[in-house]
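A.B. asks: Sequence first, predicted model second:
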Amino acid sequence: MLKRVARLVFLVGYKIAAPFFLIIAFPWALYIRWTTKADVKTPRLVWGATPIINNSYWSLAMRAAGYESETFTTQYYAAINARDNWDRLLDEEYPHLPYPFRICIAFLASLKRYDVFFIPFHGYFLGNTPLWRFEYYLFKLARKKVVVLSYGADFFVYRRIRSIPLIHGLLMSYPGAAKRQGIIAKHVDYWATHADAVIPGWLGTDGLGRWDALTPSALCLDLNQWTPSARKSQADGNGDTVYIAHAPNHRGFKGTEFIVDTIQRLKNEGLKVELVLLEKKQNYEVREILKEKVDILIEQVINTGHGLNGLEGLASGLPTISNLEDEDYTVYMRRWSFFSECPLVSACPENLADVLRKLIMRPELRHQLGTAGYQYIEKYHGYDSAQYLFSNIIDYVYGRKESLINMYHPLLGEYKKEQPKIIHPLVNNKIVD
């Protein structure tokens, strides 16, 4: 009840203050337009305002490429991220001002400070306020560019999703979003229409109807921090124990209950296996566990696709399991991008036990997949890959490049075509005997 009252006060305050903000904001944006070049050769980049760790990695990658790039977010998730992952935080910049004033000042200051805004479908700092519809027009008037990168909660409109199992998993983990479908859909449609570029990856194609570049994932990792596991365990579940990791955040979405049940059933069969839950751990702890203590990672078995944790498993040289069963979500990725080279192992709740038995009892297969996994990350998900993607996006939004749609096309694209393809033993991400 208190949250609803606070939210109501928040919205009423914004509606009262909105005319005063706009009286200042539009002349300010016009002034910035007059003092900004139309074609910026090396634009200043910002990633925000939602504190998703991907923003930090992307910003660091582009900074390493010579861009002035930083994150500017509302806060950060202290349970899993460290403060030094982030550059600017709203609370630290304007700590003595009421929250609505902080948001407005942060937005106006950002118009002056940055040239390209990388945001989710929520929008930037005005995204969760009644002023959200004005963001694009202020960006446009100030001659700024907007690139939308979806991450999940900003994009999922449940009634537009083709996969019924995915909807159910989302309802298990995030039932409240089902009541906000209308406003989420409005934000998605707004930015799909107005953004200078939309880069959805796995998460952002259901019901969107627009993507400017097709990539299985725009995510990247700092490969200086990720090295493949040297365990090379020969455990086969009969003599020695095989350790299997899983991060149980978003439990319904990931199918955690099916993973726990499957491990127990395998134990009941007599196999020596142990489940290691990566829960409420800092990123450095996850890296250490994946490198030193486990043999297999299960990312998730409900949603078709993969996220950052799946890439972390591959970067650790581990055989990594994700659900890639639904061909509506996989065929087009294999056809028009580099995803056919990906050595993720596909499994769903119904076949997870069989897939795990094959990995548990065949240590050499695990090692083969682990080697291919690190090679895949090295080729497609290091900082250099992010720099290639975002440098091309920047050229595109400034009109220096005509299209991005075939950037990763296996026939028409040029990206890393000179390098050998990743060879792995899977067929359409499935283990074959």
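C.D. replies: That came through, no problem. Numbers count the residues shown, from 1 in each chain.
A.B. asks: contacts, neighbours, all on C-alpha from now
C.D. replies: Will do.
A.B. asks: Tell me where the longest strand sits in the protein.
C.D. replies: Among the segments of the chain that qualify as a strand by DSSP state E, the longest is strand 296-304.
A.B. asks: adding another structure so you can compare the two:
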Amino acid sequence: MKTKPRIFHGLVNYGTQSGVLAMYLRRFGYEAVSVTRPDSFCRVTDVSLPHGGNLFQKITRHAWTRIYLGYCFFAYDIFHFYFGITLAKGQWDLPLYRMLGKKVVMEYLGSDVQKYGVSVGKYKWTNVRYKQTPEEGVVTDRMIDKRLARERKYVDKLLVCAPCYSEFVTDSELLPLAIDMEQYDFTPLPEFDGSFRLMHAPTHRGNKGTSYILDAVERLKDEGYAIELDLVEGVSHEELKSRYRKCHIFIDQIVGGWYGTASIEALAIGRPTVVSIRDSYLEHFPVGPELPFFNADPDSIYEVLKSVLGLTPMQLQESAQQGREFVESVHDASVVVRKLVSIYEDL
């Protein structure tokens, strides 16, 4: 019988991808582990590398980390890395995996491959415009080109987590973001007590177009709409999930052109979601049913919110059900891991 490979996921855990995929790989009979850097959002992982403390603690924790990662290098057969980060600083370890018969998968999650020049040149609204100056963008783009060239030389498989990054890594394959559906029970919308409760949870306000959302909400309030906005920032992942359940409508980013983990989680819980979707990206998304989002950008966010506020509770509940079904078919971790196992088997 062929022995299943041992699989390493790390060292970042954005969107809890490392932790969730490793957990579900174990359910499929693989020996898999997620080893990640410390996470202020307390996302699920198997091993969180120690850090901080006084000088002695920093030295001992750094030494332990290097020894442990050295052990992982020899103990695992497939290394699924994220965000251009490998076991060694500067990726000097990349040539060694192939020399020892190991396989490397690199999954890109966003700003690790999204280039400033292309984004600003092609799109009126893009999140990178609010995160970097043009001068910083030039430097970042050069770094991305240099790193991708190195990774293409040594990495066995390139993945992107969303179709909005496919244009930056043209030889990549899409692996949809995954969530653990067991952690997201479908919850009916809260009772309507005379006002709509909206929620927006930016990890970076510029990245999400928060200022445009706040302006649209204030304009609607001035016009007499009974709405409350829960602006959620700097909370743990568990607190975030709790806050989803208290709102009627979730508003994610409106400048990026695609949806991320927050939108998926909100849909899974049963919250109609407003997010920016760029039609040109659909050609890179050949899976699942029609997208169940309310599409908005800074030009249209006021009108879209006004339209959504005009829906009946029954219409909103129908939208919530469609969102849940979409997540179950595309982003359920068990569905994503089946695709991932196929990718591993092809290596």
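C.D. replies: Received it, and whenever you're ready, just let me know what you need. Fair warning: this is a prediction, and the values are worked out from it, not measured in the lab.
A.B. asks: State the span of structure 2 onto which the longest strand of structure 1 is aligned.
C.D. replies: When strand 296-304 of structure 1 is aligned against structure 2 using TM-score structural alignment, it corresponds to residues 249-257.
A.B. asks: Give me the distance between the two termini of that stretch.
C.D. replies: Distances were taken as Cα to Cα, to the nearest Å; on that basis the terminal residues of stretch 249-257 of structure 2 are 19 Å apart.
A.B. asks: Please apply the same query to stretch 28-48 of structure 2.
C.D. replies: This stretch, stretch 28-48 of structure 2, spans 23 Å end to end (Cα to Cα).
A.B. asks: residues making contact with it?
C.D. replies: Taking Cα atoms under 8 Å, 6 or more residues apart in numbering as the criterion, the residues outside stretch 28-48 of structure 2 that touch it are 4-13, 16, 18-20, 22-23, 25-26, 49-51, 234-237.
A.B. asks: ok so, going back, so what secondary structure elements neighbour the longest strand of structure 1?
C.D. replies: Helices and strands in packing contact with strand 296-304 of structure 1 are listed as helix 164-173, strand 242-246, helix 251-254, helix 308-315, strand 320-323; criterion 3 or more Cα pairs under 8 Å, 6 or more residues apart in numbering; DSSP states H and E.
A.B. asks: re earlier: filter the contacts of stretch 28-48 of structure 2 down to the ones in helices?
C.D. replies: With helices taken from DSSP state H, the overlap with these comprises S18, G19, V20, A22, M23, L25, R26, H237.
A.B. asks: And the first one? What does it align with in structure 1?
C.D. replies: In other words, S18 of structure 2. Matched to structure 1 by TM-score structural alignment, S18 of structure 2 sits across from N55.
A.B. asks: before we move on, the earlier item: have a look at how far, on average, the longest strand of structure 1 is from structure 2.
C.D. replies: Superposing on structure 2 and averaging over aligned pairs (mean Cα distance after the TM-score superposition for structure 1), strand 296-304 of structure 1 comes out at 0.5 Å.
A.B. asks: between that strand and strand 242-246, how big is the angle?
C.D. replies: What separates the directions of strand 296-304 of structure 1 and strand 242-246 is an angle of 40 degrees, with axes from the mean of the first three to the mean of the last three Cα atoms, to 10 degrees.
A.B. asks: tell me the strands in the stretch 51-200 of structure 2, going along the chain?
C.D. replies: Counting by DSSP state E, counting those that start in this stretch, the stretch 51-200 of structure 2 forms strands over residues 78-82, 103-108, 157-160, 173-174, 196-200, given from the N-terminal end onward.
A.B. asks: Now that we have the ones you listed, can you turn them into a markdown table and tack on distance to E31 of structure 2 and mean neighbour count?
C.D. replies: Formatted as a markdown table, the strands of the stretch 51-200 of structure 2 follow (distance: least, Cα to Cα, whole Å; neighbours: other Cα atoms under 10 Å):
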| stretch | distance to E31 of structure 2 | mean neighbour count |
| --- | --- | --- |
| strand 78-82 | 11 | 23 |
| strand 103-108 | 15 | 23 |
| strand 157-160 | 20 | 23 |
| strand 173-174 | 24 | 20 |
| strand 196-200 | 37 | 21 |
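A.B. asks: Dump the ones you listed to CSV, plus distance to A88 of structure 2.
C.D. replies: Formatted as CSV, these follow (distance: least, Cα to Cα, whole Å):
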stretch, distance to A88 of structure 2
strand 78-82, 12
strand 103-108, 14
strand 157-160, 19
strand 173-174, 25
strand 196-200, 37
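A.B. asks: out of the ones you listed, nearest to I144 of structure 2?
C.D. replies: Ranking the strands of the stretch 51-200 of structure 2 by distance to I144 of structure 2, with Cα to Cα as the measure, places strand 103-108 first at 11.4 Å.
A.B. asks: what span of structure 1 lines up against that closest one?
C.D. replies: Counterpart in structure 1 of strand 103-108 of structure 2, with TM-score structural alignment as the criterion, is residues 145-150.
A.B. asks: can you pull out the helices in the stretch 51-200 of structure 2?
C.D. replies: In chain order, the stretch 51-200 of structure 2 shows helices spanning 55-75, 94-99, 116-122, 134-154, with DSSP state H, counting those that start in this stretch as the criterion.
A.B. asks: Mind giving me the packing neighbours of the longest helix along structure 1?
C.D. replies: Criterion DSSP H: the longest helix present in structure 1 is helix 2-34. Using 3+ Cα pairs under 8 Å, 6+ apart as the contact definition, the elements that helix 2-34 of structure 1 packs against are helix 99-113, helix 135-141.
A.B. asks: mind putting those in JSON lines, mean neighbour count and distance to W336 of structure 1 included?
C.D. replies: Output for these, formatted as JSON lines (neighbours: other Cα atoms under 10 Å; distance: least, Cα to Cα, whole Å):
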{"stretch": "helix 99-113", "mean neighbour count": "17", "distance to W336 of structure 1": "36"}
{"stretch": "helix 135-141", "mean neighbour count": "18", "distance to W336 of structure 1": "31"}
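A.B. asks: could those helices go into CSV alongside distance to I32 of structure 1?
C.D. replies: Converted to CSV, the helices and strands packed on helix 2-34 of structure 1 look like this (distance: least, Cα to Cα, whole Å):
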stretch, distance to I32 of structure 1
helix 99-113, 6
helix 135-141, 8
